[in-house]
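Peer 1: curious how this folds, go ahead:
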Amino acid sequence: MKSEVSTFIFIETTPNEIKSFIRSCTNSTLVSQLNEILPNFEIHSNQEYILSRIQILARTYMAEFNWKAGVITDAELVFNLFCIYFDRRLTPDPRFLDGKVFRGNYVVRQAQLTNIARYPTALFVYQDKPPVYKVVSNGEIHDVPAGDHNLLDCLLLFVECVNSTRNGHIGSLNLGASGVDILWTTISPSLS
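Peer 2: Predicted coordinates:
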């Protein structure tokens, strides 16, 4: 019942009201938890839809992933969650006062492509609608076929490029077993 009440509060509340609530809280644990949750809902004003899609994707192990339809596409939602995860894990950087350190260093959009050298390894948002992603590595753009697997293939390719060109590190964050442990997703199992 408690989680239903929490969910209801987020669904019926605007982001500004939630931020005001956070500022008025004295319980540091609650403030910390709310600060972790809030960025997930800022991607779109329809917070009920965002919460619903996150729950459905989690419950179905992404079997109901719809890459190009919805209020916000599932590809955009998963991409945003991936970015939020790494924004929260990277060391704060004074160049990114909004806390979006990962996005500032490792995500490039079409309009920013003129300075590709600035992004030795990055996720490239090639097209917003329908979403198409690519990977930048060592000054080259790696095309990944558009379609329902595009985002997930790009995320795996990005992790592989980080492993091969940056020794498995995003900033000071290790993607290997001593860090967030996602490098194993790109390593072929040994045949014994």
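Peer 1: can we go C-alpha only for contacts and neighbour counts from here?
Peer 2: OK.
Peer 1: where along this structure do the helices fall?
Peer 2: 2-11, 15-24, 28-41, 47-59, 74-89, 101-106, 150-165 (DSSP state H).
Peer 1: between the first one and helix 28-41, how big is the angle?
Peer 2: The reference is to helix 2-11. 60 degrees (axes from the mean of the first three to the mean of the last three Cα atoms, to 10 degrees).
Peer 1: swap in the fourth one?
Peer 2: The directions of helix 47-59 and helix 28-41 differ by 90 degrees, with the same axes, to 10 degrees as the criterion.
Peer 1: let's see this one next to it:
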Amino acid sequence: STSVTYSPSSSSYSKVSSFSHSPNGSPHSMSVAPVDSGGIRSHYRFSPILYNNSNYKDDCITDVKSLDTFLRNEEEKQHRVQLGSSDSSSPSSSPTFWNYSRSMADHAQILRKFQYQLACRSQAPSAHKDEADLSSKQAAEEVWARVTMNRQLLDHMDSWTAKFRNWINDTILVPLVEEMESVSTQLRRMGCPELQIGEASISSLKQAALVKAPLIPTLNALVPYLDLTPNQEYLVERIRELSQGGCMSSFRWNGGGDFKGRKWDTDLPTDSSILMHVFCTYLDSRLPPHPKYPDGKTFTSQHFIQTPDKPGTRTSNENVFCIYQSSINPPHYELIYECHVYSLPKGRNNMFHTLLMFLYIIKTKESGMLG
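Peer 2: All right, here's what the predicted structure looks like:
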């Protein structure tokens, strides 16, 4: 017979060949006797086993690897037994933890070791939303295909949109908020507290811009950004909110923010209208003056049309290259170029994608120039 000894302290095996026969004279008896008294392995001692058939080799532990696997399995079984019965106050003798005959009190000793939290319901998108997104993407691809043959362009659209939102925020909104604060401070110092930005009417600000232009030259440049709605308090507060967070996280394409404790309603401009207005006003300030547009709205007069006005009423149809707002609530924008209308899918990105297409055409088809 062969005796295999395992020592936990050294994690090694020693094999001793004694060739002692069993009492019945069988040459195939095997004794496995761990020498240590601690640990799970000390509980297993196998008396000689007789194999009287030709398949005995399949049942024998013939090497160190199979012995170690067997002992590990037995350790795991014993561990489950201890969890299920030995140390708990449970009256049940079941060796498994998930014993349906037990009460919650039986598991108190184990459960008190853990802290449990309520799981949140998964917000998985519905099949209808997936279908709508797919349909919207396909519609956008068809519109862009009329402008460029580059099918991979749409793969960058999400990145372009995020960068464009950041650009509007950093280039227009944040400096605009800073300038509003600066002008209000200067007006207070001049003894005109009634002319605070966001409190005074747009007509009062226009008058002040004419009178105090030598003292506050930036006021004249600031007023066009505010000339969108009579409700100056809401407009200024909403511009401040949109400028926070870096990427206009509070933007709502078909709505706006709360005002004096009430929800946004259609008597107030949408966020899309506010952003389109400040974008056009910014480009008005960047383009050189044009004698045909003495009000200074060089870009807006040529490249932005809002319903109920119709494209072609300002210039001949052949020369129209503009962004057309065909709907106010909910806002929807279309691009008109060379007698063709490009209507990108409706929704929260319609304005951004229309502006991106406008800029893309300027870069690729108009040599990067307007006019």
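Peer 1: re the thing from before, how about the helices of structure 1 in a markdown table, adding mean neighbour count?
Peer 2: Conversion of these to a markdown table gives the following (neighbours: other Cα atoms under 10 Å):
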| stretch | mean neighbour count |
| --- | --- |
| helix 2-11 | 12 |
| helix 15-24 | 13 |
| helix 28-41 | 14 |
| helix 47-59 | 16 |
| helix 74-89 | 18 |
| helix 101-106 | 20 |
| helix 150-165 | 19 |
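Peer 1: of all these, which lies closest to Ser137 of structure 1?
Peer 2: helix 150-165 (6.6 Å; Cα to Cα).
Peer 1: residue range for that closest one in structure 2?
Peer 2: Under TM-score structural alignment, helix 150-165 of structure 1 corresponds to residues 350-365 of structure 2.
Peer 1: next: stretch 52-59 of structure 1.
Peer 2: Residues 237-244 of structure 2 are where stretch 52-59 of structure 1 lands when matched by TM-score structural alignment.
Peer 1: coming back round to it: what's the closest of the helices of structure 1 to Arg95 of structure 1?
Peer 2: The closest of the helices of structure 1 to Arg95 of structure 1 is helix 101-106. By Cα to Cα, the value is 8.2 Å.
Peer 1: can you redo the helices of structure 1 as CSV with distance to Ile116 of structure 1?
Peer 2: Output for those, formatted as CSV (distance: least, Cα to Cα, whole Å):
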stretch, distance to Ile116 of structure 1
helix 2-11, 39
helix 15-24, 34
helix 28-41, 27
helix 47-59, 32
helix 74-89, 19
helix 101-106, 11
helix 150-165, 15
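Peer 1: nearest to Lys68 of structure 1, out of those?
Peer 2: Using Cα to Cα, the nearest of the helices of structure 1 to Lys68 of structure 1 is helix 74-89, at 7.0 Å.
Peer 1: from Tyr360 of structure 2, how far out is the closest residue to Gly312 of structure 2 other than its chain neighbours?
Peer 2: Leaving aside its chain neighbours, Gly312 of structure 2 sits nearest to Val320 (6.6 Å; criterion: Cα to Cα, 6 or more residues apart in numbering). Here Val320 of structure 2 is placed at a distance of 16 Å from Tyr360 of structure 2 (Cα to Cα, to the nearest Å).
Peer 1: just Leu205 of structure 2 next, same as before
Peer 2: 36 Å.
Peer 1: with Ser12 of structure 2 instead?
Peer 2: Distance from Ser12 of structure 2 to Tyr360 of structure 2, by Cα to Cα: 72 Å.
Peer 1: ok, Ser137 of structure 1 touching Ala122?
Peer 2: Yes - contact criterion Cα atoms under 8 Å: Ser137 of structure 1 and Ala122 qualify, at 6.6 Å.
Peer 1: looking at the two, which one has more neighbours?
Peer 2: Ala122 (27 against 21; other Cα atoms under 10 Å).
Peer 1: for whatever residue of structure 2 lines up with the more buried one, which non-adjacent residue is closest in space?
Peer 2: If you follow Ala122 of structure 1 across to structure 2 using TM-score structural alignment, you land on Cys322. Nearest residue to Cys322 of structure 2, sequence neighbours excluded (Cα to Cα, 6+ apart): His303, at 4.0 Å.
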